[in-house]
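>>> Provided below are the primary sequence and the corresponding predicted coordinates.
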Amino acid sequence: MSNYFHIVSALCRQIVKEGASNAALTQIERLQEAMKDDNLNKEANLLTRLIKKAHEESSLEPSRVQLSRANILSGQTLTPNTKPPSDKETGAPLCEIFFSDQTSHSVIPVLDDGLEKAVEGLISEWNNLPELQKIGVAPALTSLFFGAPGTGKTKLAYYIAKRLNLPLVVARLDGLVSSFLGTSARNITNLFDFASRYQCILLLDEFDAVAKARDDKQEVGEIKRIVNTLLQCLDSRSLNGITIAITNHETLLDPAVWRRFNARIFVPRPNAISRKKILEQYLPPLQINNIEMDFLIWMTDTYTGSDLENMSNTLKRHSIIHSKEQDNFIETIKAFLLVSSTDNTNNSRELVLGEEEGLAKALHESSFSQKNLAVLFNKHPSTISRWFAELRNKA
């Protein structure tokens, strides 16, 4: 092999000079590893420099290649019989495929006004591809959803796929990382190649697992190789398909990765109006009155949509198991809080679990009338007045 390496190296230089494709670069990397295995260190080092040069050139700026209008959302049709790609070392599938007629994730997510406008804007672009093509405008085919865990980013992606009537190819990127050298980059390439062959939306969950900053001193050199592969794949995918990435840790992302996304959408914790809509969605058939609903909205100020869903399910279970008991609403909420601590714990938790008088005072200061407090605590209005009088005397 070494006798002919000058010919092989010249071919590799020309490939890199003209802009190496993912497939070509993978073959050069395989050749480099073969050189190392045969102790041809001089030849391996030359290939290493070529690979490094190719990665550096590809990661300087996002791709400037003109979008091929004919290729947008082109490809074969995914069917239930289509097999997803798999890890060649373990045989584990690299993704799951969900079709729009699968309704397990079809619940319409509750969005605040700003987020709803952003999402509807994306859907409108993707639904009007021909009109955009006529005026030479490219739609935002790559989107990054970021925010705290449990805010509904993944559910939002499923909802978008259903609205567009497209299959969703879902990959948890932390599952693509392998202990075998070079396998992680190969898995990412195979995943993107698969998604680009079909009309679908590619959903990259746990995106920060492989898109970390390349200057992170805690990471080994392999992560740089993975990120470079990811950048190339995102550039290629942006020419012919919709990609949505999801992360809970946007600060960990490599700056070059941020630039690959046409749309970057923050998914916040729900505000008071949204929290009420979410509770109205998940609480039935459990019935609560307006005062109790106002109390839940007040108490869940820092809750995510996932937290609210979990609370609703717990309250429904409690109502069935303890149906014969005479617990008032506040006692039921206390029972929930004792077994449901979250990372979003706020001052309301301590108030609810504390003395009733202190909780009543806090609620009164936040706009609950004494009459409503009497209903909430199942007390006579005179009792509420006495509580406040005693608190004033203590002060």
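Received it, and whenever you're ready, just let me know what you need. Residues are numbered from 1 along each chain as shown.

>>> CA only for contacts and neighbour counts going forward, please
Will do.

>>> list the buried ones in the stretch of helix or strand residue 36 belongs to?
Under the criterion of DSSP states H and E, residue 36 resides in helix 22-37. For helix 22-37, the neighbour count (16 or more other CA atoms under 10 Å) marks 22, 25-26, 28-29, 31-33, 35 as buried.

>>> beyond it, next helix or strand please.
Following helix 22-37 in sequence, per DSSP H and E, is helix 41-59.

>>> ok, back up a step: any idea how far the helix holding residue 36 is from the chain center?
Averaged C-alpha coordinates place helix 22-37 at 33 Å from its chain's average position (CA atoms, centre = their mean, to the nearest Å).

>>> now do it: which elements does it pack against?
Helix 22-37 sits against helix 41-59, helix 222-237, with contacts defined as 3 or more CA pairs under 8 Å, 6 or more residues apart in numbering; DSSP states H and E.

>>> which one of these lies nearest to residue 274?
Closest approach to residue 274 among the helices and strands packed on helix 22-37 (CA to CA): helix 222-237, 33.4 Å.

>>> how about stretch 374-390: buried residues?
Within stretch 374-390, the residues that qualify as buried are 374-377, 384, 387-388, counting by 16+ other CA under 10 Å.

>>> possible to save those as JSON lines with distance to residue 291 and secondary structure?
JSON lines is the format used below for these (distance: CA to CA, whole Å; DSSP: H, G, I helix; E, B strand; the rest coil):
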{"residue": "374", "distance to residue 291": "10", "secondary structure": "helix"}
{"residue": "375", "distance to residue 291": "8", "secondary structure": "helix"}
{"residue": "376", "distance to residue 291": "7", "secondary structure": "helix"}
{"residue": "377", "distance to residue 291": "10", "secondary structure": "helix"}
{"residue": "384", "distance to residue 291": "16", "secondary structure": "helix"}
{"residue": "387", "distance to residue 291": "19", "secondary structure": "helix"}
{"residue": "388", "distance to residue 291": "20", "secondary structure": "helix"}
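
>>> okay, pairing it with this:
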Amino acid sequence: MRTELIKIIEGGLERNPEKVKSYAKLISEKLRETGEEKFADRINNLLNKKTIHPVYLDEFLSKPMDNDSRLPMVDIDIDTKTEDVVLPPIVKNKIEDYIQSLSQRDKFSQLGLNLPESLLLFGPPGCGKTTIAHYISERTGLPLVTAKLDGLISSLLGSTAKNIRKVFEYAQERPCILFLDEFDAIAKARNDSQEVGELKRVVNSLLQNIDTFNENNILIAATNHEKLLDPAVWRRFTNQIEVPKPTEDEIPELLKLYLKSVNVEFIEDIKKIKTISEILTGLSPSDIKAICFNGIKRSILKNEDSLSYPTFLYQCYISNGYHNDLDELILFLNAKGVSQINISKTLDISQRQVRNILQRKEL
């Protein structure tokens, strides 16, 4: 066993966990053959633990590159700090359960529950799937290795399969979470009549890499188009969480989050918040965040002491693209309870003009 011990030491100095595991398994097998089963079991228990060693920055300096473009195929986030994300209670609970399951992998392994801890996030764009992946990275203390699809997909489909393998091998050699964003771009259904045979072989290659990677590593994927995914892909993910658009009841919490940096005159007005929430229902958190930030900018430009209700309603309205329809904008503000004088101030027009437009529309 002297050779194996030397190799284990070499693997430790090289920070090569796979080498350490490989030769430790050989020692375990030899011990078992000589009747030292308890000692062999102790080694196997250590090997089965998903203990995370300290993350060294130099482990991530050499990124896998696409041979054609010479561009890196992954982005690395270490010690990421995520912004708050507002999610439905059920989704929150599922994410917390998933994080807890990662921290309890040793217990599951001892019970013989060696299921892969892969997670598929799906739902409309702008609802926080990428933020959730970063949040899980932050909570677990593991770097997030995000595969860059524009670097993975080559004009030569054979090269795409090689790039996929490079990324999985890179992540497998390091303590990290591999995150495949916009997953549908490389995991499309193989029965799609629009796809050529070579691209179907790329999907087969992807599935094979996922199977190998899932044995001991953490994989998260996200897609806005879950219906495009190959059915076999779903079976590779033991955890599947839908991230939906916020409901009308959840929007007030988003408003408080995105407007917390400024004074807001209507934030405690239940009736006005309800009106705004009704208007914003159907939008993603990303859309709502943009409206809030643009509302803040407009309020500053208008020298308001606090973000006013009419200013925010104006921003809600123009986010729908009706930028040039002054009459409809005035009717909209009036219908939402904004007085004529406040409409004139918000739009920088005379009160008489506002009154004339409202009277004309009533006829």
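It's in. Please read these numbers as outputs of a predicted model, since none were measured by experiment.

>>> export the helices and strands packed on helix 22-37 of structure 1 as CSV, with columns for mean neighbour count and distance to residue 348 of structure 1.
As requested, the helices and strands packed on helix 22-37 of structure 1 are arranged in CSV below (neighbours: other CA atoms under 10 Å; distance: least, CA to CA, whole Å):
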stretch, mean neighbour count, distance to residue 348 of structure 1
helix 41-59, 16, 47
helix 222-237, 20, 42
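
>>> coming back round to it: can you tell me what sits against the helix holding residue 36 of structure 1?
Contact with helix 22-37 of structure 1 is made by 12, 15, 41, 43-45, 47-48, 51, 186, 189, 229, 232-233, as judged by CA atoms under 8 Å, 6 or more residues apart in numbering.

>>> so where is stretch 135-144 of structure 2 in structure 1?
With TM-score structural alignment applied, stretch 135-144 of structure 2 matches the range 159-168 in structure 1.

>>> residue 202 of structure 1 belongs to a helix?
No - assigned with DSSP: H, G, I helix; E, B strand; the rest coil, residue 202 of structure 1 falls outside any helix and is strand.

>>> tally of neighbours for it?
28 (other CA atoms under 10 Å).

>>> pull the contacting residues for residue 348 of structure 1.
299-300.

>>> same deal with residue 77 of structure 2?
Counting by CA under 8 Å, 6+ apart, residue 77 of structure 2 has contacts 143-145.

>>> now render the residues you listed as JSON lines, adding distance to residue 58 of structure 2 and secondary structure.
Formatted as JSON lines, the contacts of residue 77 of structure 2 follow (distance: CA to CA, whole Å; three-state DSSP):
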{"residue": "143", "distance to residue 58 of structure 2": "13", "secondary structure": "coil"}
{"residue": "144", "distance to residue 58 of structure 2": "15", "secondary structure": "strand"}
{"residue": "145", "distance to residue 58 of structure 2": "14", "secondary structure": "strand"}
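
>>> if I read this right, residue 227 of structure 1 contacts residue 215, doesn't it?
No - contact criterion CA atoms under 8 Å: residue 227 of structure 1 and residue 215 do not qualify, at 11.2 Å.

>>> aligned counterpart of residue 333 of structure 1 in structure 2, please.
Counting by TM-score structural alignment, residue 333 of structure 1 lines up with residue 313 in structure 2.

>>> with respect to residue 361 of structure 1, which of the buried residues of stretch 374-390 of structure 1 is nearest?
Using CA to CA, the buried residues of stretch 374-390 of structure 1 come closest to residue 361 of structure 1 at residue 388, 7.0 Å.

>>> secondary structure element for the residue most central in space within structure 2?
What sits nearest the mean C-alpha location of structure 2, by CA atoms, centre = their mean, is residue 130, with 1.7 Å. Using DSSP H and E, residue 130 of structure 2 falls within helix 129-140.

>>> centre of the chain to that helix, how far?
That offset, for helix 129-140 of structure 2, works out to 7 Å (CA atoms, centre = their mean).

>>> got it, and stretch 117-128 of structure 2?
Worked out by CA atoms, centre = their mean, stretch 117-128 of structure 2 lies 6 Å from the chain centre.

>>> over to stretch 97-108 of structure 1?
On CA atoms, centre = their mean, the centre of stretch 97-108 of structure 1 falls 17 Å from the chain's centre.

>>> list the contacts of the counterpart of residue 118 of structure 1 in structure 2.
Correspondence of residue 118 of structure 1 to structure 2, assessed by TM-score structural alignment: residue 94. Residues near residue 94 of structure 2 by CA under 8 Å, 6+ apart: residue 241.

>>> go again using 10 Å as the cut-off
100, 239-242 (CA atoms under 10 Å, 6 or more residues apart in numbering).

>>> then it would be within a strand, right?
No - counting by three-state DSSP, one finds residue 94 of structure 2 to be helix, located in no strand.

>>> now do the same for residue 14 of structure 1: its match in structure 2.
When structure 2 is aligned by TM-score structural alignment, no residue sits opposite residue 14 of structure 1.

>>> number of nearby residues for residue 14 of structure 1?
Number of residues near residue 14 of structure 1 (other CA under 10 Å) recorded here: 11.

>>> any figure for the gap between it and residue 25 of structure 1?
Going from residue 14 of structure 1 to residue 25 of structure 1 by CA to CA, to the nearest Å gives 12 Å.

>>> and what of residue 77 of structure 1?
In terms of CA to CA, residue 77 of structure 1 sits 28 Å off from residue 25 of structure 1.

>>> just residue 75 of structure 1 next, same as before
According to CA to CA, residue 75 of structure 1 stands 24 Å off from residue 25 of structure 1.

>>> where along structure 2 do the strands fall?
For structure 2, the strands defined by DSSP state E cover 74-77, 119-122, 144-147, 177-180, 218-223, 239-242.

>>> got the end-to-end distance for stretch 235-246 of structure 1?
Terminal residues of stretch 235-246 of structure 1 lie 17 Å apart, using CA to CA.

>>> so where in structure 2 does it end up aligned?
Using TM-score structural alignment, stretch 235-246 of structure 1 pairs with 211-222 in structure 2.

>>> give me the contacts around stretch 328-339 of structure 1.
Contacts for stretch 328-339 of structure 1 (CA under 10 Å, 6+ apart): 288, 292, 295-296, 299, 310-312, 314-315, 318-319, 322, 326-327, 340, 345, 349-350, 352-354, 356, 375-378.
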